[in-house]
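Asks: only the shape, not the letters, is given here:
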């Protein structure tokens, strides 16, 4: 068996994009270690958008650098309604994604019925390279996986397009 190639960092992956970087999120809760303190502050009411800006500074710089090159960065989120506290946190944070140059849309899970979806969240780079983000049942990030299989990329492109077409732009999405 051939060992898996290392998965590039998000900086490397997104910096390699020449046309598009598409992100589909499908979980209602993420328990990513680097967000733990931010989420705690948000829940306690101590969090501000400036706190989020500080926490996301590296991400925002990366997105700004690639969108300035003309790369389209779009994020679609499929969410259960009523939404979880974590989704409320993401919604509160999304203006920062927008200010960095991302487009963000939201789709209630019931409206996603009938869309063939891959089993995991993903980033699709230039409709050719897929990074699957795997999570444990409790939302902890586990080893990501890459695919350059054209059929897998086509499934992800089709799924993203269908979700994007049905989804509501961030500014219009009501929690």
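Replies: Thanks, I have the structure now. Every value quoted in this text rests on a predicted model; they were computed, and no experiment measured them.

Asks: please make it C-alpha for all contacts and neighbour counts, starting now.
Replies: OK.

Asks: residue 120 against residue 136, yeah?
Replies: No - taking contact to mean Cα atoms under 8 Å, the distance of 10.9 Å between residue 120 and residue 136 leaves them out of contact.

Asks: ok, those two, which is more surrounded?
Replies: The residue with more neighbours, out of residue 120 and residue 136 and counting by other Cα atoms under 10 Å, is residue 120; that gives 15 against 11.

Asks: that one: what's it in contact with?
Replies: Listed by Cα atoms under 8 Å, 6 or more residues apart in numbering, the contact set of residue 120 reads 26, 132, 133, 134.

Asks: pretty sure residue 81 belongs to a strand, no?
Replies: No - when classified by DSSP: H, G, I helix; E, B strand; the rest coil, residue 81 is found to be coil rather than part of a strand.

Asks: try this one next to it:
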């Protein structure tokens, strides 16, 4: 990551109204042999009642952000039937919701006529875009930030179009 790009925590701490995140990949690079995804594949599932076992710094950040009145929304465009990785994300999304995020899912076939940016992104206060670049194998690449009005408008319009069609997390059924 370039040193000129602020950290995500720095960017969201300056956010005053809204932070939206659009995810469009069916898998992101993870360690398939160890870690949370491997544990999930072996049958581990978080227990809603045991918050201490799954709460993590990301959730602290989201809870703090939401408590400041910032509306945090995440939309995921997914292929169906979903990938194993998407199923893993779905099973753990209740943690994001508990922390204050609103999450929706949109089957990819229902997104065909939406003009989408070429990359996943975060959009802060409808004006600052943080692009998330990934390699073909799903590993994270450099981050890029722009305040270009046309890019912010593209992201805002795309996100709202996805959001309006997407299914709230508690209503989405994995296929």
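Replies: Structure received. Since we're looking at a predicted model, the values are computed, not measured.

Asks: give me the TM-score for this pair.
Replies: Counting by TM-score structural alignment, normalised by the length of the first structure, the TM-score of this superposition works out to 0.91. Behind it: 170 aligned residues with a Cα RMSD of 1.8 Å.

Asks: follow-up on the earlier one: quick check, nearest of the contacts of residue 120 of the first structure to residue 140 of the first structure?
Replies: Sorting the contacts of residue 120 of the first structure by how near they are to residue 140 of the first structure, with Cα to Cα, puts residue 134 at the top with 8.5 Å.

Asks: for the aligned partner of residue 8 of the second structure in the first structure, the count of nearby residues, please.
Replies: When the first structure is aligned by TM-score structural alignment, the residue opposite residue 8 of the second structure is residue 10. Applying the criterion other Cα under 10 Å, we find 13 residues in the vicinity of residue 10 of the first structure.

Asks: would you mind measuring from residue 10 of the first structure to residue 106 of the first structure?
Replies: From residue 10 of the first structure over to residue 106 of the first structure the distance is 22 Å, taken as Cα to Cα, to the nearest Å.

Asks: give the contact list for the most centrally placed residue in the first structure.
Replies: The central residue of the first structure, meaning the one whose C-alpha is nearest the mean C-alpha position (Cα atoms, centre = their mean), is residue 23 at 4.4 Å. Taking Cα under 8 Å, 6+ apart as the contact definition, residue 23 of the first structure lies against 73, 74, 75, 76, 121, 122, 123, 124, 160.

Asks: apply 6 Å and report the result again.
Replies: 75, 122, 123 (Cα atoms under 6 Å, 6 or more residues apart in numbering).

Asks: if I pick the first one, what's in contact with it?
Replies: To tie it back to what came earlier, the one meant is residue 75 of the first structure. For residue 75 of the first structure, the contact set (Cα under 6 Å, 6+ apart) comprises 22, 23, 24, 104.

Asks: please apply the same query to the last one.
Replies: With Cα under 6 Å, 6+ apart as the criterion, the residues that contact residue 123 of the first structure are 22, 23, 130, 131.
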